[in-house]
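In: fold the following, please.
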Amino acid sequence: MLELKAVNSSFTQSVSIQAQVIKYLSQHRQLHARSLEAGGQLFGVVDPDSIIITCATGPYSKDDRGPRHYRSDAMSAQSEIKQQAKFGNVYLGEWHTHAEKVPRASGHDIDAMRRLMKSSNLATNGLLMVILGQGLDKGGISVYSYMDGKLLHWDIE
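Out: As a prediction, this is how the structure comes out:
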């Protein structure tokens, strides 16, 4: 799959997910209902026209993973955030998998984003959340942003 672009009419910026990130995320897809969710952090650059996801990290060996839940190990995630900052990459948000063809954010996902916004020192106004489902087409990836207490869905072009 090539680079993906997501748009939301509430924003002038678009979100681009580079091809190498999609390839990395695809390696962790939940192909079976009993497969464990995987996830991690998203990094990249922000300019006036776009948010570009250039790197994804995780999962980590100490993550809390199950078929229907994922929680990143906080120490591992923070270490990766510091490491990526050395390369000039901004922490943009989180990614994880769902065992469904077309992934949708759950109540748990929304709560996790709310907690992250409260506890994080961010260089951006909000956080992105990318959920990778089982589908291989663009419908198999969902992009959301969380800011001002609201989760917004972005359309893949």
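In: could you use CA atoms for every contact and neighbour count after this?
Out: Will do.
In: count the neighbours of the nearest residue to Lys62 once chain neighbours are set aside for me.
Out: Once flanking residues are discounted, Lys62 sits nearest to Asp73: 5.6 Å by C-alpha to C-alpha, 6 or more residues apart in numbering. Neighbourhood size, Asp73 [other C-alpha atoms under 10 Å]: 17.
In: contacting residues for Asp73?
Out: Tyr60, Lys62, Asp63, Asp64 (C-alpha atoms under 8 Å, 6 or more residues apart in numbering).
In: before we move on, what about Arg71?
Out: Gly39, Asp63, Asp64, Arg65.
In: compare with the first, here's sequence two:
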Amino acid sequence: MILRIEKIGLSLKAEDELLNKLLESGKAHYPKEFGGFLMGYYSEDNQCLHITDTILPKKYQASKYSFERSTKGVEKEFTEFYSGNPRKVYVGEWHTHPDSSPIPSTTDISAINTIINNKNTCIPNPVLLIIGYSQTTEDFGFYVWFENKLYKYD
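Out: This next block holds a predicted model:
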């Protein structure tokens, strides 16, 4: 899958195999939300993000309408990605919206702001993937925080 936001000149690539893995991980926790970390790398010109992997949290709290993950217990996995070739880094978050659409809630936008304002986070444009699904539909909503605004990839 290749998506682009013409207005700001950014594109995103993610393999269907990864997206299916995320969807299945989310569905395994139905009816609660579930999610994790997105890992990947940027093109040399920083215009294209390649999302390649996920790290699933070891500790989290979830309900039908919320998901909050912890970084405890996944430090080794992050280190392995950071030292690999190509060097992959944390690029954002993903989570599900069971029986709902992939539209960011107020809580989702607040979470992105928390990431941006965290001194330990070194990414200026975090990505948010929301997977909305029901028994008959599946929809992936990719968003990026760019210059203090949330944009949707088309």
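In: next step: the contacts of Asp73 of the first structure restricted to helices.
Out: The helices, defined by DSSP state H, take in nothing from those.
In: take these and map them onto the second structure. Which survive?
Out: For those, the aligned pairs still in contact in the second structure (both residues aligned by TM-score structural alignment, their matches' C-alpha atoms under 8 Å) are Tyr60, Lys62, Asp63.
In: quick one: map the second one onto the second structure.
Out: For Lys62 of the first structure, the aligned residue in the second structure is Lys59 (criterion: TM-score structural alignment).
In: so that match sits against Lys72, correct?
Out: Yes: look at Lys59 of the second structure against Lys72 with C-alpha atoms under 8 Å: they come within range, at 6.7 Å.
In: neighbour count says what about the contacts of Asp73 of the first structure? Which are buried?
Out: Neighbour-count burial (16 or more other C-alpha atoms under 10 Å) applied to the contacts of Asp73 of the first structure gives Tyr60, Asp63.
In: need the contacts of Asp73 of the first structure in a markdown table (columns: distance to Ala19 of the first structure).
Out: Below are the contacts of Asp73 of the first structure laid out as a markdown table (distance: C-alpha to C-alpha, whole Å):
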| residue | distance to Ala19 of the first structure |
| --- | --- |
| Tyr60 | 22 |
| Lys62 | 27 |
| Asp63 | 25 |
| Asp64 | 27 |
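In: just the contacts of Asp73 of the first structure now: which is nearest Thr54 of the first structure?
Out: Closest approach to Thr54 of the first structure among the contacts of Asp73 of the first structure (C-alpha to C-alpha): Tyr60, at 19.0 Å.
In: list the contacts of the closest one.
Out: By C-alpha under 8 Å, 6+ apart, the contact set of Tyr60 of the first structure is Gly40, Ser72, Asp73, Ser76.
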